[in-house]
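In: Provided below for reference: sequence and predicted model.
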Amino acid sequence: MIYVVGIGPGSKEMMTLEAIKAMEDADVIVGYKTYINLITEFIQDKEVVQNGMRQEIDRCKQAVEIAKTGKKVAVISSGDAGIYGMAGLILELTTKEEQEVSVKVIPGVTTSIGAAAILGAPIMHDFCHISLSDLLTPWEVIEKRLKLAADADFVICLYNPRSKGRSEHLARAFEIMGEFKGGNTPVGIVKDVGREKEEKFVCTFDTMDFERVDMTTMVVIGNKSTFIHDDLMITPRGYTV
């Protein structure tokens, strides 16, 4: 049995009861070492398999092999395991196994939802997730998605917005969206959602400060109806009030 567990942004308060139960039930915990450090209270004397970034395939293959021995394995993802997490990779691998391996995906609070609650109500209407990481997706595909999402007036949640190796991607994304997003469009920036160093900033499209953003940041760009009130972003659903 493999539990693919979304642990939320990292704090216990934002973990689901099902996620905690799955981790407690598992014999082995498998995950990226940074995420393992967020769940130490649930590990206790369990066997732990951990490695670094960009080693997802090796990590998931190990989890499958361990599960085939009869042990219960919890594979950890931050946020939700099915949103840029390990659920898809685990299921891809297990479908190729001759021996049946049971998989249960445990949902978690993804960063966009956590950030939205901190910002107010920015994703009350249609929204989308776009990752600015081109490690697995060609940049030209990302540019097309940004343009079409902005043209369709989606609220846009940007994952993996800016890193040392991709410091200009966010500015380029804003340049692309700027064809369709007005300068007064509200933008929310939330760093380290649900963690000790959590920070929130609300600005507009034209006053966006890219230097505030790193890989632990969620950037939420409003639609044409989104407005700012008392440092909160609000996107009307369309109710008559």
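Out: Received the coordinates, thanks.
In: alpha carbons only for contacts and neighbour counts from here, please
Out: Noted.
In: would you enumerate the residues in contact with Phe154?
Out: Residues counted as contacts of Phe154 (C-alpha atoms under 8 Å, 6 or more residues apart in numbering) are 126-128, 222-223.
In: oh sorry, the question was meant for Gly183
Out: Gly183 touches 204-206, counting by C-alpha under 8 Å, 6+ apart.
In: hang on, the earlier thing: so which of the contacts of Phe154 sit within strands?
Out: 127-128 (DSSP state E).
In: would you turn the contacts of Phe154 into CSV with distance to Gly88?
Out: Below are these laid out as CSV (distance: C-alpha to C-alpha, whole Å):
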residue, distance to Gly88
Asp126, 24
Phe127, 22
Cys128, 19
Gly222, 29
Asn223, 30
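In: included below, for side-by-side comparison, is a second structure:
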Amino acid sequence: MLYIVGLGPGSKDLMTQEALDVIEKTDTIVGYATYVRLVQDMLKGKELVVTGMRGEIERCKKAIEIAQTGKDVAIISSGDAGIYGMAGLVLELASKADQHIDVKVVPGVTASIGAAAALGAPLMNDFCHISLSDLMTPWDVIKDRVDAAAKADFVICLYNPRSKGRPNNLHEALAIILKYKSEDTVVGIGKDVARKKEIEKVTTIKDLDEEEINMTTIVIVGNKNTYVADGRMVTPRGYTL
């Protein structure tokens, strides 16, 4: 069996029981070095296959090869493996393999959900996820998606918002959003969610400090009804109070 396991955003407390059980019972773990470090204390005595950044295809192929030998193996991702994680790639590669293997996806808490809980209740109405990384998706396509989401007044969760290699993507995305939303629109920032240096901040588009944002940050842009109550970000569901 090949398990595709979502570890959650970084804390063992936010891992699902199923994820904990699979890691405990599986002798071979495949993962990116950073993800392996998140659960290092759970991996004593296990066979580890660790690759560096951008080794996704290599990791997935290796996990499939191990599963084809009859061993149980778990490939791990932070957050949820089906949200910008390994699930899609593993399933694509497994479908093309000569030998059938059983695959099970184990869900995890994605960054937007972990950040939303710390920030308040920003996702109570319709929302969407958009990654600002253009490594896999053309930037023009990403801009079109940001435009459509902002025009429809979704709460927008921005993944991979800003990096040294892409310092202006967040700025450009916010400029698109400001075509439809006020500069006073509430924004929540979750940085290193559920990790030792976790930071949550509630601000606005106008007051957002882009220099604080990096690749371990999730940026949640509210809709026109999102407001701040006792320092917490709230998007009304629509109940009559």
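Out: That came through fine. Since the model is a prediction, treat every value here as computed from it, not as a measurement.
In: quick check: TM-score for this pair?
Out: In this superposition the chains share a TM-score of 0.99, using TM-score structural alignment, normalised by the length of structure 1; 241 aligned residues with a C-alpha RMSD of 0.6 Å.
In: most neighbours among the contacts of Phe154 of structure 1, please name it.
Out: Gly222 (30 neighbours; other C-alpha atoms under 10 Å).
In: wait, Val193 of structure 2 sits on Ile113?
Out: No - with contact defined as C-alpha atoms under 8 Å, Val193 of structure 2 does not count as touching Ile113 (9.8 Å).
In: now the residue mapped onto Glu168 of structure 1 from structure 2: how far from Arg162 of structure 2?
Out: Aligned by TM-score structural alignment, Glu168 of structure 1 pairs with Asn168 of structure 2. Separation of Asn168 of structure 2 from Arg162 of structure 2 (C-alpha to C-alpha, to the nearest Å) stands at 7 Å.
In: more neighbours: the two, which one.
Out: Arg162 (24 against 13).
In: hang on, the earlier thing: out of the contacts of Gly183 of structure 1, which are buried?
Out: With burial judged by 16 or more other C-alpha atoms under 10 Å, the buried subset of the contacts of Gly183 of structure 1 is 204-205.
In: could I get the contacts of Gly183 of structure 1 as CSV with secondary structure and distance to Ser78 of structure 1?
Out: Shown next, in CSV, are the contacts of Gly183 of structure 1 (DSSP: H, G, I helix; E, B strand; the rest coil; distance: C-alpha to C-alpha, whole Å):
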residue, secondary structure, distance to Ser78 of structure 1
Thr204, strand, 28
Phe205, coil, 28
Asp206, coil, 31
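In: re the thing from before, mapping onto structure 2, list which of the contacts of Phe154 of structure 1 remain contacts.
Out: Contacts conserved in structure 2 for those, counting by both residues aligned by TM-score structural alignment, their matches' C-alpha atoms under 8 Å: 126-128, 222-223.
In: which of those lies closest to Asp27 of structure 1?
Out: Closest approach to Asp27 of structure 1 among the kept ones among the contacts of Phe154 of structure 1 (C-alpha to C-alpha): Cys128, at 36.1 Å.
In: map that closest one across to structure 2 for me.
Out: So, by TM-score structural alignment, Cys128 of structure 1 is matched to Cys128.
In: distance of that match relative to Glu24 of structure 2?
Out: 33 Å.
In: please apply the same query to Val187 of structure 2.
Out: Taking C-alpha to C-alpha, one finds Val187 of structure 2 at 38 Å from Glu24 of structure 2.
In: so those two - more neighbours on which side?
Out: Per other C-alpha under 10 Å, whichever of Val187 of structure 2 and Glu24 has more neighbours is Val187, with 28 against 13.
In: wait, isn't Ile142 of structure 1 in contact with Leu135?
Out: No - contact criterion C-alpha under 8 Å: Ile142 of structure 1 and Leu135 do not qualify, at 11.1 Å.
In: and these two? Which one has more around it.
Out: Ile142 (16 against 8).
In: in space, what's closest to the more buried one - neighbours in sequence excluded?
Out: Leu132 (6.8 Å; C-alpha to C-alpha, 6 or more residues apart in numbering).
In: now do the contacts for that neighbour.
Out: 139, 142, 158-162, 169-170.
In: among those residues, which one lies nearest to Ser102 of structure 1?
Out: Of these, the one sitting nearest to Ser102 of structure 1 (C-alpha to C-alpha) turns out to be Tyr159, at 29.8 Å.
In: got the contact list for the closest residue to that closest one other than its chain neighbours?
Out: Counting by C-alpha to C-alpha, 6+ apart, Tyr159 of structure 1 lies nearest to Ser131, which is 4.5 Å off, once chain neighbours are set aside. By C-alpha under 8 Å, 6+ apart, Ser131 of structure 1 lies in contact with 142, 158-161.
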